[in-house]
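**Student:** Quick one, fold the following:
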Amino acid sequence: MEELLKEVAQENPEVESVLVIDEEGIIVYRYDKETSIDPEEVATQLVNPLNTLSEFIQDISNEEDDLKELLLFSEKYQFLAYKLINETYLVVVAKRSPLYGRMRFRVRSKLPKLIKTL
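**Tutor:** The predicted structure follows:
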């Protein structure tokens, strides 16, 4: 799993950290480049909103599936979160870039491998 996370980070120069977290915010796997923010804090703070939004989407859409992807942008950073399996999430912390679509595509292309590896 660590190799896959490293691959995601190395393919995208703007990525600073890639984490797999569980529904309680505990980091299951992680790969970090040099980063100026605390990836553990990001994971802990994102998990509650992810769970809440996932429940919200199920409630309003009557879908079996729930949250698939969440993108957040700040002035300096972008955060991508993807639902994996068994209440785990992939969280990507990256420097803000106008080419975020390219990064998003590259990360999404790795999701099947990540899910299979989990």
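
**Student:** From here on, just use CA atoms for contacts and neighbour counts.
**Tutor:** OK.

**Student:** I'd assumed Thr88 was in contact with Gly22.
**Tutor:** To be clear, residue 22 is Asp; Gly isn't right here. Yes. Under the criterion of C-alpha atoms under 8 Å, Asp22 makes contact with Thr88 at 4.3 Å.

**Student:** And this one, please, so the two structures can be compared:
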Amino acid sequence: MKRVRQCDKCPWTVSTNPHNIPKGYSEALHRALACTIAEPGALDGTGHVMACHEHPPGEEAYCVGWLMNQIGAGNNIPLRLRVTSCENIDVAVLDGPQHERFENSLQKPNRAVAG
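**Tutor:** Have a look, this model is predicted:
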């Protein structure tokens, strides 16, 4: 099965400067993605997902960094349950150290905090 790789400029990667994300980065739109972050351990989730910025409208795909955060450190219980039937979740690949919290993804790498 083909690996599902995190994109090169994913804001969840600690080394990414979000202001260098291609295709018209908008800090306001980035901040609005906070609605996709579940309260850790909550049973209701948010109902919102973060799409990868490299996929055009109509061909959206989950942001791999967001997905792995939410089923890991983010403790998004409804999403964890949903991916139990996902046939390619085991081939998702992250690219280096990741932010543990969404808020940190808004910072430039020289100010980023991994925790």
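
**Student:** Work out the TM-score between the chains.
**Tutor:** Superposed pair, TM-score by TM-score structural alignment, normalised by the length of the second structure: 0.34. Supporting alignment: 73 aligned residues with a C-alpha RMSD of 4.9 Å.

**Student:** what are the ranges of the strands in the first structure?
**Tutor:** Taking DSSP state E to define them, one finds strands in the first structure at 15-22, 27-32, 69-73, 77-83, 88-95.

**Student:** now the residue nearest the centre of the first structure, nearest residue through space, not along the chain?
**Tutor:** Taking C-alpha atoms, centre = their mean as the criterion, Val91 is the residue nearest the geometric centre of the first structure, at 1.9 Å. Spatially, and ignoring its direct neighbours in sequence, Val91 of the first structure is nearest to Ala81 (4.5 Å; C-alpha to C-alpha, 6 or more residues apart in numbering).

**Student:** export the strands of the first structure to TSV and tack on distance to Thr52 of the first structure?
**Tutor:** Listed next are the strands of the first structure as TSV, based on distance: least, C-alpha to C-alpha, whole Å:
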stretch	distance to Thr52 of the first structure
strand 15-22	14
strand 27-32	19
strand 69-73	12
strand 77-83	13
strand 88-95	13
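
**Student:** So Lys83 of the first structure versus Glu3 of the first structure, what's the distance?
**Tutor:** 19 Å (C-alpha to C-alpha, to the nearest Å).

**Student:** the more surrounded of these two?
**Tutor:** Higher neighbour count among Lys83 of the first structure and Glu3: Lys83, with 23 against 10, using other C-alpha atoms under 10 Å.
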